[in-house]
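Novice: task: produce atomic coordinates for the following.
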Amino acid sequence: MNKEKKQDSLVGNEEEISINLAEIFQAIKSHFILIVAISVTFAALGVIYSLTIPNEYLCTVKLLPEVDSKSAGGNLGGLKSLAGLAGVDIGSGSGVDVVRPEIYPSVLQSTPFLKEVLKSKVYVQKRSKWISVYDYLITSPEQAPIQLFGNKKEEFKKEENPTVLPKEGLSPELIKLNKKELAGIINLKNRISAETDKKNGMVTISVKLTDPVAAATLASFTQNYLTKYVTNYRTEKARKELKFLQDRHEESRKTYDDALSRLSTYKDQHRNTFLQVAKDQEKKLQYEVDLAFNIYSSISTQMADAAVKIQRETPVFKVLEPVQIALQKSEPKRSLISIGFLFFGLFISLIVVFLKTVNLKKLLS
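Specialist: Just a heads-up that it's a prediction; the model follows:
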């Protein structure tokens, strides 16, 4: 008896399912024009929306920076490798603070770099002229094929009262930005990026702009800025040391010249003198000349070593993939946007058909 009841219930469920599926197909068939109309309407809205987004062109450059492989001792190479796997950096024996490739993305997102970018110029192919990045992004930005909203630059016409700062007492490194500069920096943060491959240390710089030549120009500027930044950081200590030695070298040369001049003058004045006091004074002056010469010679050697050290500490960047002018836009994907709106409209139309055909009171009771 139980088996028969189960079979009857299964048969009843199958009939209900078949009936429900038949009703669904019937509802779709009867409201096919409505479904198509809603779907096509949303697809058209997707096309219009995609046309409100300007074309963007992506340019990339791949760099392989020099990695400091020096160790504190000749036998620490394996130990450093094991420590690196454990996430511990035991440092290098060169005594130089190295800018690790993992820091490069932060450098390209820093405010000082982005301020330099705003001042730089790019060549805009569509306008056939060089223009500053600030003007290109803020003053006269590229427009989309269809403009549904007002120009964004209108909101910058009313500049707020500038912040009044004291003339003295502030740090020279204090950064002051106006409203337009802040908007430009925020815009650039979304357009310039860098990624570092932790396995091989390769750095990929990406720049996205609405003009392909401008994007390539800015990518080249970013590459040069990053390499100069790392080079200056790596060689800053050596350059300061060289500058110090150059100043001391000039001073020691003058000291030596003065001492030699005094000795020569004294010898000329006491050429025929045989007094012991004169001989002792001559020995004293000769000692000062020798001492000044030794200091001058020592500083000259150190200065030459410092110049060699700068060259040795200068990092090498190998360009694996140079900047190329993009031939095709990277975004927006207007076809995908339209298809997405189409499926969304299809989903909305099915909900509308469901609400029109189903008795909600009966369904909820």
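
Novice: could you use CA atoms for every contact and neighbour count after this?
Specialist: Fine.

Novice: ranges for the helices of the stretch 1-150 of the chain?
Specialist: Ranges of helices within the stretch 1-150 of the chain are 2-30, 32-51, 77-85, 104-107, 111-119, 133-134, based on DSSP state H, counting those that start in this stretch.

Novice: which strands or helices does the fifth one pack on?
Specialist: This points to helix 111-119. Packed against helix 111-119, as judged by 3 or more CA pairs under 8 Å, 6 or more residues apart in numbering; DSSP states H and E, are the following elements: helix 133-134, helix 179-189.

Novice: residue closest to the middle of this protein?
Specialist: Closest residue to the average C-alpha location of the chain: L108 at 2.6 Å, with CA atoms, centre = their mean.

Novice: could you also give me the structure for this next sequence, so I can compare it with the first?
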Amino acid sequence: MSEEKKDIISKAPEIDLMVYVKKLWLARKQLIKVAGVSAILGLIIAFSLPPMYKVEVTLAPESGKGGGSEISGMASMLGLGNMTGGANADALTVSLFPDIVKSTPFILELFDIHVRTSKDSLEQTLVSYIEQEKAPWWKVIPSLPGKAIHGILSLYSDKQKKESDNIDAFHLTGTQMGAISKLRSSITANVDKKTGMTNVTVTLQDPLTAAIVADSVVTKLQKYITSYRASKAQQDCDYLEQLYKERQQEYYQAQQSYANYMDANKNVILQRVLTEGERLQNEMSLAFQVYSQVATQLQVARAKVQEAKPVFVVVEPASVPLHTAGLSKIIISMGFVILFIMIAIVWVLFGKDFYSSIKSELYS
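Specialist: Presented below is the predicted three-dimensional model:
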């Protein structure tokens, strides 16, 4: 070891642990008081937090086998190409789950869900339940003046009632935006990119309501995804339905025209009559070919729409939770005690001396 390094090590300040222990021992009464106050504060905070119940539903994407491959094979045999979206369509729709459950149209559709609480068997809408959920006192106190003014104004007008009855997604009211914000924070969807498994989580203050909402979210989510996947197929199917009826009518008319002409010219051997009969027969055959081809395409389109309906299966259904979610009151209280004691220890060991030195420099 060089001379310079030895000098640096010798000049480094030595840490005397006994000095720190002595400071903590002398301040033991203060630390005990801090622990007691922080425990009381932690209990106040813990009991002010309303209990939350979490319901989690696990969904699995469809395998992409079975019906899809059969329809693709049938379409290929008929010369119509690949009529299914394949695995890419499944991956695309699964990736949309988190965005869909947070979207305003999806949340607004949940407003009218009828829910019940574990303490009351009477049904109410979800938006009414959300407005009745409790909030911690530190969130309620700042909003009291606004609620008081809003309550006074509601006595002189029925605007509040109209707001709850009429929902315009383009012009949302403050109350509706507040309910949407609460539901967005209560409903989440997470997708495992490797397996495609999706977890839909609903967290509310009542266990029965949380289970009902979770089940409703999954049902509406399935309708959303089915509508998304089947929208193009349904448009093609509707178009082919209309085209099928038109081609069917044209074929029937051509068939009737040929039959009427042949009945009117029985036993006639004029070349003019034979030529006209052959022309009508060719028109009837051509109309039948077009009609038959459109009918085949319509059958494949109908099968494609049917295939798009089952998007995912529920692996773990919704059930009423028995225990609250999140940290227990004891853990919250202990967390406050540990945090404040650590702050007090830092103050006793370093903060007090630092504050005294700064104070002496300012007043010297």
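
Novice: counterpart of the residue nearest to the centre of the first structure over in the second structure?
Specialist: When the second structure is aligned by TM-score structural alignment, the residue opposite L108 of the first structure is V101.

Novice: same question for L58 of the first structure.
Specialist: Counting by TM-score structural alignment, L58 of the first structure lines up with K54 in the second structure.

Novice: tally of neighbours for its match?
Specialist: Neighbours of K54 of the second structure under the rule other CA atoms under 10 Å: 24.

Novice: the second structure: strands as residue ranges?
Specialist: 53-61, 114-115, 124-125, 187-191, 198-204, 312-316 (DSSP state E).

Novice: between those strands, which one is nearest to E131 of the second structure?
Specialist: For those, proximity to E131 of the second structure was assessed by CA to CA; strand 124-125 is nearest, at 10.2 Å.

Novice: which bit of the first structure covers that closest one?
Specialist: By TM-score structural alignment, strand 124-125 of the second structure lines up with residues 131-132 in the first structure.

Novice: just how off-centre is the matching stretch within its chain?
Specialist: Relative to its parent chain, stretch 131-132 of the first structure has a centroid offset of 20 Å by CA atoms, centre = their mean, to the nearest Å.

Novice: cool, and stretch 131-147 of the second structure?
Specialist: From the chain centre to the centre of stretch 131-147 of the second structure is a distance of 26 Å (CA atoms, centre = their mean).

Novice: ok, back up a step: deepest-packed of the helices of the stretch 1-150 of the first structure, please.
Specialist: Mean neighbour count (mean count of other CA atoms under 10 Å) peaks for helix 133-134 among these, with a mean of 22.

Novice: mean deviation, it versus the second structure?
Specialist: Averaged over the aligned pairs, helix 133-134 of the first structure sits 1.4 Å from the second structure after superposition, using mean CA distance after the TM-score superposition for the first structure.

Novice: tell me what that helix is packed against?
Specialist: Packed against helix 133-134 of the first structure by the contact rule (3+ CA pairs under 8 Å, 6+ apart) you find helix 111-119.

Novice: mean deviation of the helix it packs on from the second structure?
Specialist: Comparing helix 111-119 of the first structure with its match in the second structure after superposition yields a mean distance of 1.7 Å (mean CA distance after the TM-score superposition for the first structure).

Novice: now that helix against strand 192-196, angle please.
Specialist: Computed by axes from the mean of the first three to the mean of the last three CA atoms, to 10 degrees, the angle separating helix 111-119 of the first structure from strand 192-196 equals 130 degrees.

Novice: contacting residues for the nearest residue to T203 of the second structure once chain neighbours are set aside?
Specialist: Nearest residue to T203 of the second structure, sequence neighbours excluded (CA to CA, 6 or more residues apart in numbering): K54, at 4.4 Å. Contacts for K54 of the second structure (CA atoms under 8 Å, 6 or more residues apart in numbering) come out as 201-204, 207, 210, 321, 324-325.

Novice: please enumerate the helices of the stretch 201-350 of the first structure.
Specialist: 212-269, 276-313, 334-357.

Novice: quick one on the thing from earlier: now the helices and strands packed on helix 111-119 of the first structure in a markdown table, with distance to T231 of the first structure?
Specialist: Output for those, formatted as a markdown table (distance: least, CA to CA, whole Å):
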| stretch | distance to T231 of the first structure |
| --- | --- |
| helix 133-134 | 25 |
| helix 179-189 | 23 |
